[in-house]
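>>> Quick one: sequence and predicted model below, then my questions.
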Amino acid sequence: MSQGAPFWAPVFWFVSLLLLAACCQGSDSQERTPVILVPGNGGSQLWAHLNGAESPWYCRRRSPEGRPQQLWLEMSSLLYPAVNCMAYNLVLKTQPESFLTAASTHDNVGVQTFVPGFGIVDTVLWLSNWQTKYTAYYSSIVAHLEEKLNYTKNIDIKAAPYDFRKAPDELGDYFQSLKTLIEDSFHRASGRKVVLVAHSLGGKLMLHFLHSQPQHWKDQYIGHFVAIGGAFGGVTVSLLAMLSGYNLGIATINPLQFRTVQRSWPSTHYLLPDAILFGSDRPLVKSKRAPPSPPDAVYTTANLSALFAKASFAKGYAEGPARYGELTDVGKPPGVTTTCVFGDGLPTLASIVWPKVGDKVADADEHEDGDGTVAASTARLCRDWSAKQAAPVRVARLAKAQHLAILSDVRLLELVAGVVRNGGKTETDN
């Protein structure tokens, strides 16, 4: 035998190279810029344990064999009369004397709801258990990052779902869990700052969360805040939900029937138009006796409480605009590098006509430019932030991008990928 390298040397080096490649690949996946997805209104799954629910006789009142059932969004629940069961299970209750004076809402009798999958992306990919293009939520963004940047679900991309029925004052535990998730993601990525991607209501909640964190914490852990269709200044459609219900565009839902549910959600109050964006003299609701009579009253952000009092709301609801309007100062900047993305070029509800007499559905009165839900003028709030903080703020407007469909818009996918590819840094300071 020759005196050269031992016979096992080639095998040794081959195995060593394989181990080195595996090591480096694993390390690289851990060092990608971490992304955390925050859903908007209706973007989180809601499940429940049913134990003696007092819902209509044809509804399931107990969970079979103790297994929880999906409340939101179970597509079959949208059909009549199952929609009545969904309404019972989703409504929030409170003591009338404490409503809007304390974080005190709770589930209906016999219903115990929970939000599954905190930190897990799978629960925010689709709006329902039926996976179609009409129920796609964050699925396109996740698939794009996986394909273009080799991201891995639940490793580099995580999610922070929450009970979208609640307002910030009832989400203290959620915000603490989110903070822990951000810090853990930062450390697992070897000190790479986190990119927060939030949609709709989620954008306003993240603004509230960032306001509650010290600047040194934000400087250390947050690389970029991407707000998609952020409802920072509220939306007029929330007034529609309060007055006559909003069926979310689903024909099988009777708006008036769903009104009780939406009135009970603090998040509906939290999304009422904010005077910082809408002003105090812009007509939002016009109350009419009967056409063609002129309106007998015009309501703005300055007198919404009077409107709700006349609408015979339950005790405590009239205080909603004042209470929830003070929770988040939308004029205060987030204190981190921010990109606000808005759709425009689509008719968006600007004001409504409400028939004062009788229990009737309010009608659209005027429309403005926006994404069909959030007014394009909301971008002004983001622009104002740029003069109030050192970190850059950028505004991107996507023509004809609808409020939900924007999440699958290739222009948005490339924008998010660009932010992530740059490690959260922005290419422009304006």
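Alright, I've got the coordinates. Numbers count the residues shown, from 1 in each chain.
>>> switch to C-alpha atoms for all contacts and neighbour counts from now on
Noted.
>>> how much space between residue 259 and residue 240?
Computed as CA to CA, to the nearest Å, the residue 259 to residue 240 distance reads 9 Å.
>>> So if I had to pick from the two, which one is more boxed in?
Between residue 259 and residue 240, counted using other CA atoms under 10 Å, the more crowded position is residue 240 (25 against 20).
>>> counting residues per strand, which one in the chain is longest?
strand 346-355 (DSSP state E).
>>> where do the helices sit along the stretch 151-300 of the chain?
172-188, 201-211, 215-221, 237-244, 255-264, 266-270, 275-278 (DSSP state H, counting those that start in this stretch).
>>> Next, count neighbours for residue 358.
There are 7 residues near residue 358, going by other CA under 10 Å.
>>> Give the full set of residues in contact with residue 271.
201, 231, 233, 234, 235, 238 (CA atoms under 8 Å, 6 or more residues apart in numbering).
>>> Quick check: the third one vs residue 375, distance?
According to CA to CA, residue 233 stands 9 Å off from residue 375.
>>> before we move on, what about the fourth one?
For residue 234, the distance to residue 375 under the criterion CA to CA works out to 9 Å.
>>> which residues touch stretch 87-101?
Counting by CA under 8 Å, 6+ apart, 55, 71, 104-108, 111, 258, 260-262, 264-265, 314-317, 319-320, 323 sit against stretch 87-101.
>>> Second structure for comparison follows:
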Amino acid sequence: MATHRHWLLLLFLPWALLSRRGAQPPDALYPVVLLPGNTCSQLEARLTDAYEPPPESPQCGAGSNERGRWFRLWRNATAMDDPAVAPCLADQLRVVYDPAARDFRNEPGVETRVLGFGSTADFLADTEANKDLCMGRLVEALQQAGYRDGETLFGAPYDFRQAPAARGQPCRAFARFTRRLRALVERASRENGGRPVVIVSHSQGGYFALEFLNRSPLPWRRRYVKHYVMASTGAGGFLLPLRNLASVPRDALEAPDALVALPSPAVFGPGTPPLVVTRARNYTARDIPEFLAAIGVPPLGVTLYETRALPLQLGFRAPVVPTTCINGVGQPTMEQLVYWDGNFSETPQVVYGDGDGFLPVASIVALDTVIGGDPRQEYYKSIKLAGTSHAGVVSDAAALKRVVDEILWSPPI
């Protein structure tokens, strides 16, 4: 029988006052692997002779010294701030669907790689804001507790542009990430006396971690995973991708991560308010294919949603390892978009409800049913942090205290 503890916590004391454990000796620590949120992984790119700059931006990759060498693609703040170079960054960063391969790929002539796999050093935490968003504060807190990067603390950055796809659909990027993460978990355990690993994810990293666990053999999970701590991840997606796709419909062919994050009909089902309201008709989560068509997403984009993203959403399930989900609540969160005149190119009126600022509360509490309600899930805990934002779960002092305590704690399995 699953153990369920659903706590609504009002945490307010600073980290320094609440931290009582102090630094632990290395032989008392279970190794930790962190998966950061969206855009927090660093990417490098290399242009080959096959790369053709956009016709409107012939300067992209025009210099011979820019061919054949690796350069920082994400995050490249200089390029983002330079109007002459920004179109080059956008073109070289995007992924496109290849019908022949039935998979997403880079633009022809653009090769990419993820920096620093195995380490947390290359997480995007070079500014105070990025440190809050990209687990920089959590890394610091774990180091205070005695963890050392590359010894007991490891990072698993990934290509955030390419989300996992439904089973049976090719997804080379996720398959490669799965192989690397499995090897990293095994190495972390081996180098720490055979102790199993604590996997900790934030935001989009949770979807990668959950799919990784569910696609790993159950005996392997039981041998190598001590505890999974999933922060700021819901079971049903959120509304921001709907609004973004309405603004730029072609992104459906270039942003598989947006399709996967759309609200799931398994969570936003009958009895829940419509997600999009117009004078002519309303759209629920069941109507997302029709909504995508209405905003101008090409038919192929609708098909990609129905074949690659939707089955993945409907298959959201328990990882069958000891699991703690930690989410913020009590923040104004988008729960309905109103395009009263049916003009989806205009900025919609937004109706707000409860959540963490990104994830609606319906997506958050669904974890308790989907994961906690699975009889195979032997241990599950759900923690809601009152007044805590999506990023605040891994950056606010009191929330960090709670997350670190869960990492250091041993589930009774």
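Yes, it's here. Nothing here was measured: the structure is a model prediction, and the numbers come from that model.
>>> Please, where are all the strands along the stretch 1-150 of structure 1?
Along the stretch 1-150 of structure 1, the stretches classed as strands by DSSP state E, counting those that start in this stretch are 35-38, 46-50, 69-72, 92-93, 106-107, 111-114.
>>> tell me the most buried of these?
strand 35-38 (a mean of 26; mean count of other CA atoms under 10 Å).
>>> okay, that strand sits on what stretch of structure 2?
Under TM-score structural alignment, the match for strand 35-38 of structure 1 in structure 2 covers residues 32-35.
>>> And that stretch against structure 1, how far off on average?
Aligned to structure 1 and superposed, stretch 32-35 of structure 2 gives a mean residue distance of 0.5 Å (mean CA distance after the TM-score superposition for structure 1).
>>> still on that earlier bit, the strands of the stretch 1-150 of structure 1: which one's closest to residue 191 of structure 1?
strand 35-38 (13.2 Å; CA to CA).
>>> How far does the closest one sit from its chain's centre?
On the basis of CA atoms, centre = their mean, to the nearest Å, strand 35-38 of structure 1 sits 11 Å off its chain's mean C-alpha point.
>>> swap in stretch 277-288 of structure 1?
25 Å.
>>> Same check on stretch 118-126 of structure 2?
For stretch 118-126 of structure 2, the distance to the chain centre is 16 Å (CA atoms, centre = their mean).
>>> Show me what that stretch is in contact with.
34, 36, 39-42, 75, 115-116, 130-136, 139, 149-150, 153-157, 184.
>>> And for stretch 416-423 of structure 1?
33, 35, 141, 144-145, 148-149, 192-193, 195, 223-224, 226, 425-426.
>>> again, only this time at 10 Å
Contact partners of stretch 416-423 of structure 1, identified using CA atoms under 10 Å, 6 or more residues apart in numbering, comprise 32-35, 141-142, 144-145, 148-149, 192-195, 197, 223-226, 228, 339, 410-412, 414-415, 424-427.
>>> Show me which of the residues you listed are buried.
Listed as buried from those are 32-35, 141-142, 144-145, 192-195, 197, 223-226, 228, 339, 412, 424-426; burial here means 16 or more other CA atoms under 10 Å.
>>> Hmm, residue 282 and residue 304 of structure 1 touching each other?
No: using CA atoms under 10 Å, residue 304 of structure 1 is not in contact with residue 282; the gap is 11.9 Å.
>>> Just want to know which of the two has more residues nearby.
The residue with more neighbours, out of residue 304 of structure 1 and residue 282, is residue 304; 22 against 15, by other CA under 10 Å.
>>> Residue 275 of structure 1 versus the more buried one, what's the distance?
11 Å.
>>> now do residue 230 of structure 1
16 Å.
>>> Looking at those two now, which is surrounded by more residues?
residue 230 (28 against 16).
>>> Run through the residues that contact the aligned residue in structure 2 for that one.
Using TM-score structural alignment, the partner of residue 230 of structure 1 in structure 2 is residue 233. Shown in contact with residue 233 of structure 2 (CA under 10 Å, 6+ apart): 37, 201-207, 325-328, 356, 358-359, 363-364, 367, 390.
>>> Show me what counts as buried in the longest helix along structure 1.
When structure 1 is parsed with DSSP state H, its longest helix is helix 9-30. Within helix 9-30 of structure 1, the residues that count as buried by 16+ other CA under 10 Å are 29, 30.
>>> Now do that helix and helix 172-188, the angle between them.
Here helix 9-30 of structure 1 points in a direction 150 degrees away from that of helix 172-188 (axes from the mean of the first three to the mean of the last three CA atoms, to 10 degrees).
>>> before we move on, the earlier item: shared neighbours, residue 234 and residue 375 of structure 1?
By CA under 10 Å, 6+ apart, the residues touching both residue 234 of structure 1 and residue 375 are residue 277.
>>> Which one, of the strands of the stretch 1-150 of structure 1, ends up nearest to residue 24 of structure 1?
That would be strand 35-38 among the strands of the stretch 1-150 of structure 1, by CA to CA, at 20.7 Å.
>>> Remind me what that closest one packs against, helices and strands.
helix 139-149, strand 157-159, helix 172-188, strand 194-199, helix 201-211, strand 222-228 (3 or more CA pairs under 10 Å, 6 or more residues apart in numbering; DSSP states H and E).
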